[in-house]
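1. Need coordinates for the following:
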Amino acid sequence: MAKGLTSQQRRTFRTRNKLRQVNVARSGQKLARPRLSVHRTGKGIYAQVIDDVRGVTLAAASSMDKELKLKNGGNKEAAHKVGKLVAERAKKAGVTLVQFDRGGYVYHGRVKAVADGAREAGLEF
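-> Predicted coordinates:
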């Protein structure tokens, strides 16, 4: 007997599908914006800029990166730094416009801190 999707998976798919619809409508079937995807756990937070057309990751950062030297990766300060780092790496890859994919999480706390850090470092969404 096959199991259904979890509520987290349903929220993630619903959010991603809405982003896809908006992106296609905005671009008029042209090259779409990359997506800034966020994943959070109890101990860390991860962000990556993904080009869905080509299916490649353009830039990524996490609270586990040696570059950040964080003691606690599960708080808002760490999330803010991860947002800044992923934005810097995305700008090096030539990306300035992205779509923010909250991944089914509420836009609050650490997820919002990633977005604020990315905006502060120069990404537009």
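2. Please count neighbours and contacts with C-alpha atoms only from this point.
-> Noted.
3. which SS class is the residue positioned nearest the centre of the chain?
-> In the chain, the centroid-proximal residue (C-alpha atoms, centre = their mean) is Ser37; its distance is 2.2 Å. The local conformation at Ser37, judged by DSSP: H, G, I helix; E, B strand; the rest coil, is strand.
4. let's see this one next to it:
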Amino acid sequence: MANSKRTLFLKRRMRVRSKLRKVNAGRLRLSVHRSNKNISVQLIDDIAGRTVAAASTLEKDLGVVGKKNVEAATKVGTAIAERAKAAGVEEAYFDRGGFLFHGKIKALADAAREGGLKI
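-> Got it, this is the predicted structure:
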């Protein structure tokens, strides 16, 4: 029986996350989630088990509510970089989950890098 899309996605997400944990111990994790209508990102401290900063297209002050294009991803990336600086975070590792690193995910990462976050 062939694997379903969801099963393959979950396997890819766990593979990416486990490899990143081995290499980036002690650093914060910049976790990205993309749904059919929105994109969100969290800066997570895995040791303390808390979210340090977050940004999403659901926030009205970003002006991209309900959009999920490259422009919206760029604004979310810029917002998370600003919020990370305000929280005193300068570097994190980028956890793309099971999503491929191109298009919206790449635009978000590039905007966060341009905003001063080392990922």
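5. quick one on the thing from earlier: so the residue nearest to the centre of structure 1 sits against Asp51, correct?
-> No - Ser37 of structure 1 lies out of contact with Asp51 (C-alpha atoms under 8 Å); the separation is 10.6 Å.
6. Quick check: neighbours shared by these two?
-> Common contacts of Ser37 of structure 1 and Asp51, defined by C-alpha atoms under 8 Å, 6 or more residues apart in numbering, are absent altogether.
7. What does the residue nearest to the centre of structure 1 correspond to in structure 2?
-> Aligning on TM-score structural alignment places Ser37 of structure 1 opposite Ser31 in structure 2.
8. what's the answer for Glu77 of structure 1, then?
-> Aligned counterpart of Glu77 of structure 1 in structure 2: Glu71 (TM-score structural alignment).
9. Its match: helix or strand, and which one exactly?
-> helix 70-86 (DSSP states H and E).
10. whereabouts in structure 1 does stretch 80-87 of structure 2 align?
-> The aligned range for stretch 80-87 of structure 2 is 86-93, by TM-score structural alignment.
11. hmm, who's touching the longest helix belonging to structure 1?
-> In structure 1, with assignment by DSSP state H, the single longest helix is helix 7-27. The contact list for helix 7-27 of structure 1, computed with C-alpha under 8 Å, 6+ apart, reads Lys30, Ala32, Arg33, Gln99, Asp101, Arg102, Gly103, Gly104, Tyr105.
12. from these, which would you call buried?
-> Using 16 or more other C-alpha atoms under 10 Å as the burial test, the contacts of helix 7-27 of structure 1 include Ala32, Arg33, Gln99, Asp101, Arg102, Gly103, Gly104, Tyr105 as buried.
13. Quick check: the nearest residue to the third one once chain neighbours are set aside vs Asp51 of structure 1, distance?
-> In this structure, Gln99 of structure 1 finds its nearest non-sequential neighbour in Arg35, 4.7 Å apart by C-alpha to C-alpha, 6 or more residues apart in numbering. When C-alpha to C-alpha, to the nearest Å is the yardstick, Arg35 of structure 1 and Asp51 of structure 1 sit 7 Å from each other.
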